[in-house]
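**Student:** here is my input, please return the structure:
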Amino acid sequence: MKTDELITLLAAREGGVAPARPLARVSPALAAGLALALAGTLALFGANPDLAADASHASFWARPLFALALLAAVLPPLAACARPAARARLWPLTLPLAVLWLAAAQQLMSAPEGTRAALLLGDSWQACAASILLLALPSLALMLTVLRTMAPTRLALAGALAGLASGCLAALAYSVHCPELALPFAALWYVLGIVLCALSGAWLGPRVLAW
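**Tutor:** Got it, this is the predicted structure:
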């Protein structure tokens, strides 16, 4: 039987993967990935000593809320990619990014010119994106392992979405350590870290998920 015929047969089978089942199967990997990312953050970097004070500022919540919103947006297309011939809608991924970038641009333009570089770079720009990528690797490994038990056919896309979800979890965990509160910093370095996770997943997908 040819591969295309097999895909069509799997997609048409009455006993195929139920629509809600991929998310149910991925959820334990997400929970474990978040726990590992939090543990890694505390073990490698430690909690921000000013965490309680920072949490009193509205800008502190922009990072975790962005990570949660992007995670919520990536789960439906990730579930779709776990099934053959299912359509994955990717445009909702742009909404959390657009909100964060617009808010960051507004903060950047309203700041005095001499302070704009500090809003973008902060004190930890060298470590942020790489730290998010590092913290995302255990979650990405777990999610790819789960996806292997399903029937993805768009392997690079499935891997990229798994990496994106893992990056969101890592960004959520890293915010416990990160001392930066400026929105432009998050819009640049947090997003870069998550994008690196997605690119890593896209590279690994065809190599790990191939039938």
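
**Student:** use CA for all of it now, contacts and neighbours both
**Tutor:** Noted.

**Student:** which strands and helices sit next to the one helix or strand Leu133 maps to?
**Tutor:** Here Leu133, judged by DSSP states H and E, is contained in helix 125-148. Using 3 or more C-alpha pairs under 8 Å, 6 or more residues apart in numbering; DSSP states H and E, the elements in contact with helix 125-148 are helix 21-44, helix 155-174, helix 191-208.

**Student:** my guess is Ala29 meets Leu144, correct?
**Tutor:** No. Taking contacts as C-alpha atoms under 8 Å, Ala29 lies outside contact range of Leu144: 9.3 Å.

**Student:** CSV for the helices and strands packed on helix 125-148, including mean neighbour count?
**Tutor:** Listed next are the helices and strands packed on helix 125-148 as CSV, based on neighbours: other C-alpha atoms under 10 Å:
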stretch, mean neighbour count
helix 21-44, 18
helix 155-174, 29
helix 191-208, 22
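
**Student:** let's see this one next to it:
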Amino acid sequence: MVMFNNNVKPLGLAVLASCVAFNVWAIGGGGGSSADKMIVGDSIFALSGDIHEYLEGDLDESIDTYARSGCQVNGGSLICSRRYTIPNQYDNADKDGIETVIMNGGGNDFLLGDGADCTTQSCVEEVLAGIEQTLAGMYNDMRNDGIDEIIFLGYYNLGDPERDQINSVSMAYKAETYPQMGIKFIDTRPAFAGNEARYITSDGIHPTAAGSRVLADLILDTLD
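**Tutor:** Down below sits the predicted model:
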């Protein structure tokens, strides 16, 4: 039996204030630019904005970002309403000229969404299946829109056995199936393993500047 919700709910509430405070990153860098890359996702991108900044600096180009803190793949919360689910971030984005989508998603479905109430393995599996079903539809929409390159930035483990167990199931599925779907999956777990104290902030979830640097480098190595 997986007792995930007892640990996650207090943690989700603890970071609520910081997530809301930094949602400004979701507003800047939107459409109307000449960018050929966009970011959609959650607070791994949006809270500090470091990954976006590093990528723009290293590539010497503008990248549109629609990522917002607290957003889920399915459903909404006080931090991020259903209007800004990760699929809706993409749907509502200016896709003119966009060739590459860099994204993540699913973490908040367990921190703040239906997965936060899971107390059984079957519940966890149901939530994970719902996430992947929605993401599969999102990838299909991207292909139909002419997106050439889709990069999914996976979640690193946090050092909590119960949460990491669920993350490992999710990441293993992506590692096995995404290449067959033409999705570039980045498994961030090896890069963070043993470096959690340096790469994860005191809230236990988000990357430090050093951690964001590592994530940006992984993305850079994956880009065509």
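
**Student:** kindly provide the TM-score of these chains.
**Tutor:** Overlay of the two chains. TM-score (TM-score structural alignment, normalised by the length of structure 1): 0.36; 132 aligned residues with a C-alpha RMSD of 5.5 Å.

**Student:** circling back: and the contacts of the helix holding Leu133 of structure 1?
**Tutor:** For helix 125-148 of structure 1, contacts defined as C-alpha atoms under 8 Å, 6 or more residues apart in numbering pick out 25-26, 29-30, 32-34, 36-37, 40-41, 82, 159, 162-163, 166-167, 169-171, 174, 185, 189-194, 196-197, 201, 205, 208-209.

**Student:** please repeat the previous calculation with a cut-off of 7 Å.
**Tutor:** Contacting residues not belonging to helix 125-148 of structure 1 are listed as 26, 29-30, 33, 36-37, 40, 82, 162-163, 166-167, 169-171, 174, 189-190, 192-194, 196-197, 209 [C-alpha atoms under 7 Å, 6 or more residues apart in numbering].

**Student:** nearest residue to Pro87 of structure 2 other than its sequence neighbours?
**Tutor:** Met138 (6.1 Å; C-alpha to C-alpha, 6 or more residues apart in numbering).

**Student:** tell me if that neighbour really is in a helix.
**Tutor:** Yes. According to DSSP: H, G, I helix; E, B strand; the rest coil, Met138 of structure 2 belongs to a helix.

**Student:** please enumerate the strands of structure 2.
**Tutor:** For structure 2, the strands defined by DSSP state E cover 37-40, 64-65, 100-103, 149-153, 184-186.

**Student:** highest average neighbour count across these?
**Tutor:** Stretch with highest mean neighbour count among the strands of structure 2: strand 64-65 (a mean of 28; mean count of other C-alpha atoms under 10 Å).

**Student:** who does that one touch, helix- and strand-wise?
**Tutor:** strand 37-40 (3 or more C-alpha pairs under 7 Å, 6 or more residues apart in numbering; DSSP states H and E).

**Student:** please enumerate the helices of structure 2.
**Tutor:** 5-14, 16-21, 43-46, 50-59, 86-91, 107-111, 121-144, 161-181, 189-192, 196-199, 209-222 (DSSP state H).

**Student:** what's the most buried one of those?
**Tutor:** Each of those was scored by mean neighbour count; the highest is helix 43-46, a mean of 28, by mean count of other C-alpha under 10 Å.

**Student:** could you list every helix and strand in contact with it?
**Tutor:** Partner elements for helix 43-46 of structure 2 (3+ C-alpha pairs under 7 Å, 6+ apart): none found.
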